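Q: kindly generate the corresponding structure for this input.
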Amino acid sequence: MRTVAVIDVGTSSIRMAIAEIQPEGTIRRLETLSQAVHLGKDAFTASEISRTTIEDCVSVLRSYRRKLEEYGITRPEDIRVVATSAVREALNRITFIDRVYVATGLFVETLDEAEVHRITYRGVQPLLRAQPALFKADSMIVEVGGGSTELLTVEQGNVSYTHAFRLGSLRLQQTLSAYRVPRTKARQVIEGEIHSQLEPFTELLKTHTGANMVAMGSDVRFAAEEVLKQSVSDDRLVELTVEDLAEFTDYVFSRTEEQLVNEFHLTFPEAETVGPALLVNLRLANILGANRLFVCNMNLRDGLLRDMSEGGSWTEDFQKQIVRATWELASRYHVDEDHARNVADLCRQLFRQLRKEHELDDRFETLLYVAAALHESGGYINTSSMHKHSMYLIMNSTLFGLTADDLLLVGLVARYHRRAMPKTTHQPYASMDRVRRVIVSKMAAILRIAIALDAARNQRIRQIECTRVRNRIVISVPSVEDLSIEQIALRRNQTFFESIFGLEVLLRSQMKSTVTERTML
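A: Predicted structure coming up:
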């Protein structure tokens, strides 16, 4: 059994959840804490976190640290501190992170949008699976936060689209304050802001008309509990009709912040942002043509705890989601799919059979597969300097589950699938730390070998067997007698591999006799 903690540094509060993870992976929540801060008000108006707010955050995190010590939670691997849009957008985020570390010893990890989507998916997926009819149907998962609105479209359990809108309840409320909008026109102005943010995506969203809408977030959960007079449980989604949501939203806007605080026992920051958040949910439901919402009690901290219970590893299902998104992107850039799939499959075999040589974690197998699938995507722009165009497209694309750092690594591996090897004059390769530079080189070297094995582009080599014989890697191919084309290509492509691993690569057909094999070696 393991006791862990996750801390979410949000736009308006810092929340901590402490839980026990049982040996079989079951999570039992022990305690939750929440303290209000003004990160969002600083970051969204001045683009910087003020010194006063930084010290307020330090004070909260110090108190959380003392609480962790009471529970005996001291190991870094048992504590995860994350920050989202407010810290991510602040120009002085590094100063903030460094100050927190110096004062508390806690490292704040700034999550990008892709990581938030990954954690959200992992948290919501069990709830969808618990209702088979809902899991098999198309669903749109929506979370309206203080700084942004996260959206994931799931088709029969597979993520097909993700996006983050700069459309948060705190941002909307600050628009009212910045322009001193009178209370009588507040709703009209907020609806105009929501429309301007969603309008470019309206046609795309309408293609999912009829999809179930799964709503996350404390504001919509508050509305559901007040309307239905029941709490939203951790293990099941609760239905709320759009008509009831609209009526409750009207009521919220008919009351002042003071009245909302007194009637519903909200804090003033919550009373200020609940109306804008409900309007965003309502607008999205109307675009989808939904007549009901499925409200869940899942939040970012639940997803983080689930991530820790699984060791932070990429599950098989999650990797399938990444691969699925990769082939959709490859199709968009008109890659030669037969060649790309075979190269990607060969990369996977090489990665697994050369594990002792490259010593990379399993997650890099998936990243190598993605790079192999997209290594010729640059041809969509121009076949000249295709490898550089591939890097550009990958780094500037959105792939579910992959962070900006992941995309940078994948883009560089694709960039070095041919031509020159990495140099210190190449950006952004030169700006990476040594560990990541070595990882790029190892993966790119393996990719070049896989490309050589499909040099004829007819996919006749699909299965290989790698054996190390002294300072050589012998790649044996069954059922293919003439390998002259691939051997010529391998001579061109193996230099990178040899310079990284210090091993020569030989290609042999298993159709030849064992005696001949030994003689040649």
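Q: CA only for contacts and neighbour counts going forward, please
A: OK.
Q: count of neighbours near Arg436?
A: Neighbours of Arg436 under the rule other C-alpha atoms under 10 Å: 13.
Q: wait, Glu20
A: 18.
Q: spit out the contact partners of it.
A: Residues near Glu20 by C-alpha atoms under 8 Å, 6 or more residues apart in numbering: Met1, Arg2, Thr3, Val4, Ile27, Arg28, Arg29, Leu30.
Q: how far away is it from His208?
A: Per C-alpha to C-alpha, to the nearest Å, Glu20 is found 39 Å from His208.
Q: before we move on, back to that, from the contacts of Glu20, which would you call buried?
A: Thr3, Val4, Ile27, Arg29 (16 or more other C-alpha atoms under 10 Å).
Q: so which of the residues you listed belong to strands?
A: Those of the buried ones among the contacts of Glu20 mapping onto strands are Thr3, Val4, Ile27, Arg29, per DSSP state E.
Q: can you put those in CSV and add distance to Gly312?
A: Listed next are those as CSV, based on distance: C-alpha to C-alpha, whole Å:
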residue, distance to Gly312
Thr3, 15
Val4, 13
Ile27, 14
Arg29, 18
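Q: now do the SS call for Leu167.
A: Recorded secondary structure, Leu167: coil (DSSP: H, G, I helix; E, B strand; the rest coil).
Q: so it versus Ile190, what's the distance?
A: According to C-alpha to C-alpha, Leu167 and Ile190 sit 10 Å apart.
Q: and Ala178, how many neighbours?
A: If we define neighbours as other C-alpha under 10 Å, then Ala178 has 10 of them.
Q: ugh, wrong one, I meant Arg51
A: If you count neighbours by other C-alpha under 10 Å, Arg51 ends up with 11.
Q: now swap in Ser313 and tell me
A: Ser313, neighbours per other C-alpha under 10 Å, totals 13.
Q: check contacts around it.
A: For Ser313, the residues meeting the contact criterion (C-alpha under 8 Å, 6+ apart) are Asp307, Arg363.
Q: if we go to 7 Å?
A: By C-alpha atoms under 7 Å, 6 or more residues apart in numbering, the contact list for Ser313 is empty.
Q: let me know the secondary structure of it.
A: Here Ser313 is recorded as coil under three-state DSSP.
Q: stretch 339-357: how far from the chain's middle?
A: Centroid displacement of stretch 339-357 relative to its chain, using C-alpha atoms, centre = their mean, to the nearest Å, is 24 Å.
Q: try stretch 496-505
A: Relative to the chain's own centre, stretch 496-505 is displaced by 33 Å; criterion: C-alpha atoms, centre = their mean.
Q: same question, stretch 62-79
A: Average the C-alpha atoms of stretch 62-79, do the same for its chain, and the two points are 26 Å apart (C-alpha atoms, centre = their mean).
Q: also this sequence, please, to line up against the first:
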Amino acid sequence: MEYPHRKSIIDLGSNSVRMNIYGIGEADDYIQMDQAKEKVRLSEGMGRELTIKSAPLERLFATLELFSQLNRVYEVEESYALATAAVRSAVNQTEVLERIEHRTGFSFQVLSGEEEAELDYLGVVNTMAIDDGLLVDLGGGSTEIILVQDRQMKEAISLPLGSVNLSENYDTDRAARLRIRQELQKLPWLDQARGYDIIGLGGSIRTLAKINRAARRWPLFSIHNYAMAAEDVAEVLALIRRLPEKRLARTPGISASRADILKRGLAPFIELFRLIEPSRLRISTSGLREGFFYTRYHTKRGLPPVSNDVLHDALVNFERRYRLNRVHCAYVTRLSLELFDHLGDDFDPEDRLLLEVAARVHDIGMHVDYYSHHLHGFYLILQSNLSGLSDEQLIKVAFLVGYHRQKPNLFDLRPFVQIVGSDTHKRMKQLSLFLSLAEQLDRSESQKIQSIDYDGRVMTFRLKDGFEASLEEQAAQLSLKRLQEKYRVKLVFL
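A: As a prediction, this is how the structure comes out:
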């Protein structure tokens, strides 16, 4: 069985209950196999007496039965059930937990606010390349705020104020925002976050990005690491304030089931946005469940809880997951970078990094089929959510992979060119020559070339002792000709 070790993680919030199912392979590669989500509004009607009512509990029981069926379908070995703000604050918590276990068999661990914040932090820093930032998880019953500096969690707090209970307990948006403002004034360490990016988690904050993406007709599927400039955030917030609830429910990017809590529910984010004055909002779809997964995955393998290099770790997982020929890919990467270092004066350091990434995964399309695998690779990269890269960087890597054989002409490239710009698109086409030639120079996949030397006029491909490269020279004819014409170099195989 592929990915024989299967785990599920359930996150019971105030508004929604979600479950992720992960598979771990024999090579320690991992994949999210499925996700389930239902809005049960567990905190509905809790009011100031903080009592979970029977109606939302019945909705929860029905949902957990569906989750149990999914666990059986996927042959899940271990299932972890975590409860957050609604259960944490409920005066009838013990009774609720007993009823849940009796009816469904799930035994929930109730997280403290501090534990929830730490798992949010671990979910973000293990899937995003951030050094400094303010993490804001706006849930249904609480808001977690985490200050990150040098990739470390420096401060964290969980406020018992979220999108659902703010909407239910305050009559006006102004009253909700005033309460939030009072709470934020008690946190002097927020001054350290001024000007930082806000990294937003939770459905209400994701809605801001969904509205913006819909307006821009954003062509990428994943919303993780999507970035919005501060002025775009302000524009979307103004739109939400202006529209009545019925119009909001019909606005592209807004879920009809969230429209009733969106305005008041965004109060914590609005106040933090006003206070911090960030340059950008970045979206993370990784939070508590992902943080819990990485905690267990890293601990069992003796790894530090926080990845030192998110992109490197993501690439290693890709290589394992897609069963890439790692020797061949590493060799093609080395040759690509040698060519870049000799001839890449027209490019910048980021281009070198993206060339390295593309070279390491250039054969990812072979997972679908050999024929047109550059096209399959182009698509897979765009939909890959490769941690550590921005959307713009991901598109550039996809161009490099797509062009490493020939133009990915089955796709309409215009939406992607529009994002990175036509000049950048042309530069990626030019840069792909190094990758194309490097792959052809290992046509036999026997790593015949020892090194590439260049004296400013002659480029010498030095072969290992006892090898000849007729197959490689034949395969690389067109690329070698392009290299000669563009860089005016003489090419020699020795």
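Q: TM-score of the superposition?
A: Aligned and superposed, the two chains score 0.56 in TM-score terms (TM-score structural alignment, normalised by the length of the second structure); 302 aligned residues with a C-alpha RMSD of 2.7 Å.
Q: can you tell me which of the contacts of Glu20 of the first structure is nearest Phe44 of the first structure?
A: Distance ranking of the contacts of Glu20 of the first structure against Phe44 of the first structure, using C-alpha to C-alpha, places Val4 first at 31.6 Å.
Q: looks like the closest one contacts Ala19 (just checking).
A: Yes: the criterion here is C-alpha atoms under 7 Å, and Val4 of the first structure meets it with Ala19 at 5.6 Å.
Q: run a quick neighbour tally on the nearest residue to Asn291 of the first structure once chain neighbours are set aside.
A: Distances taken as C-alpha to C-alpha, 6 or more residues apart in numbering place Val242 nearest to Asn291 of the first structure, at 5.2 Å, with adjacent residues excluded. Neighbour count of Val242 of the first structure, defined by other C-alpha under 10 Å: 18.
Q: go on, Glu155 of the first structure?
A: A total of 17 residues lie near Glu155 of the first structure under the criterion other C-alpha under 10 Å.
Q: tell me which residue of the second structure lines up with it.
A: Mapped onto the second structure by TM-score structural alignment, Glu155 of the first structure lines up with Gln149.
Q: now do the same contact list for that match.
A: Taking C-alpha under 7 Å, 6+ apart, we find Gln149 of the second structure in contact with Asp131, Asp132, Gly133.
Q: can I have the buried ones of those as a ChimeraX selection?
A: Only the buried members of these enter the following ChimeraX selection, criterion being 16+ other C-alpha under 10 Å:
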select :132,133
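Q: among the contacts of Gln149 of the second structure, name the ones in helices.
A: Members of the contacts of Gln149 of the second structure lying in helices (criterion: DSSP state H): none.
Q: which of the contacts of Gln149 of the second structure still touch in the first structure?
A: Compared against the first structure with both residues aligned by TM-score structural alignment, their matches' C-alpha atoms under 7 Å, the contacts of Gln149 of the second structure retain Asp132, Gly133.
Q: how about a markdown table for the contacts of Gln149 of the second structure, with distance to Leu355 of the second structure added?
A: Shown next, in a markdown table, are the contacts of Gln149 of the second structure (distance: C-alpha to C-alpha, whole Å):
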| residue | distance to Leu355 of the second structure |
| --- | --- |
| Asp131 | 23 |
| Asp132 | 26 |
| Gly133 | 28 |
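Q: would you confirm that the residue nearest to Asn291 of the first structure contacts Gly289?
A: No: in this structure, Val242 of the first structure is not within contact of Gly289 by C-alpha under 7 Å, at 9.7 Å.
Q: to which residue of the first structure is Gly23 of the second structure aligned?
A: With TM-score structural alignment as the criterion, Gly23 of the second structure matches Glu20.
Q: so that match, which state does it fall into?
A: Recorded secondary structure, Glu20 of the first structure: strand (three-state DSSP).
Q: equivalent analysis for the one 5 residues further on, please.
A: Using three-state DSSP as the criterion, the local structure at Gly25 of the first structure reads coil.
Q: surely it meets Met308?
A: No: the pair Gly25 of the first structure / Met308 is not scored as a contact, 9.3 Å apart, by C-alpha under 7 Å.
Q: which of these two has more neighbours?
A: Just comparing Gly25 of the first structure and Met308: by other C-alpha under 10 Å the higher neighbour count belongs to Met308, 21 against 15.
Q: which non-adjacent residue is nearest Leu288 of the first structure?
A: Closest residue to Leu288 of the first structure apart from its sequence neighbours, by C-alpha to C-alpha, 6+ apart: Thr209 at 4.5 Å.
Q: check for me that Asn20 of the second structure belongs to a strand.
A: Yes: using three-state DSSP, the secondary structure at Asn20 of the second structure is a strand.
Q: neighbours of it, just the number please.
A: By the criterion of other C-alpha under 10 Å, Asn20 of the second structure has 20 neighbours.
Q: where in the second structure does stretch 207-214 of the first structure fall?
A: Aligning stretch 207-214 of the first structure against the second structure (TM-score structural alignment) gives residues 192-199.
Q: and stretch 125-134 of the first structure, how far out from the chain middle?
A: Remark: stretch 125-134 of the first structure is offset 21 Å from the chain centroid, using C-alpha atoms, centre = their mean.
Q: only the buried residues of that stretch, if you could.
A: Across stretch 125-134 of the first structure, burial judged by 16+ other C-alpha under 10 Å covers Leu127, Leu128, Leu134.
Q: just give me how far the host helix or strand of Ser499 of the first structure sits from the chain centre.
A: When elements are assigned from DSSP states H and E, Ser499 of the first structure belongs to helix 484-501. Computed by C-alpha atoms, centre = their mean, the chain-centroid distance of helix 484-501 of the first structure equals 35 Å.
Q: so the helix or strand following that helix matches what in the second structure?
A: Downstream of helix 484-501 of the first structure, the first helix or strand assigned by DSSP H and E is strand 504-509. Under TM-score structural alignment, strand 504-509 of the first structure corresponds to no residues of the second structure.
Q: after strand 504-509 of the first structure, next one along is what?
A: helix 514-520.
Q: ok so Gly253 of the second structure is a strand residue?
A: No: assignment of Gly253 of the second structure by three-state DSSP gives coil, placing it outside any strand.
Q: would you mind measuring from it to Gly162 of the second structure?
A: 20 Å.
Q: one more: Ile452 of the second structure?
A: 59 Å.
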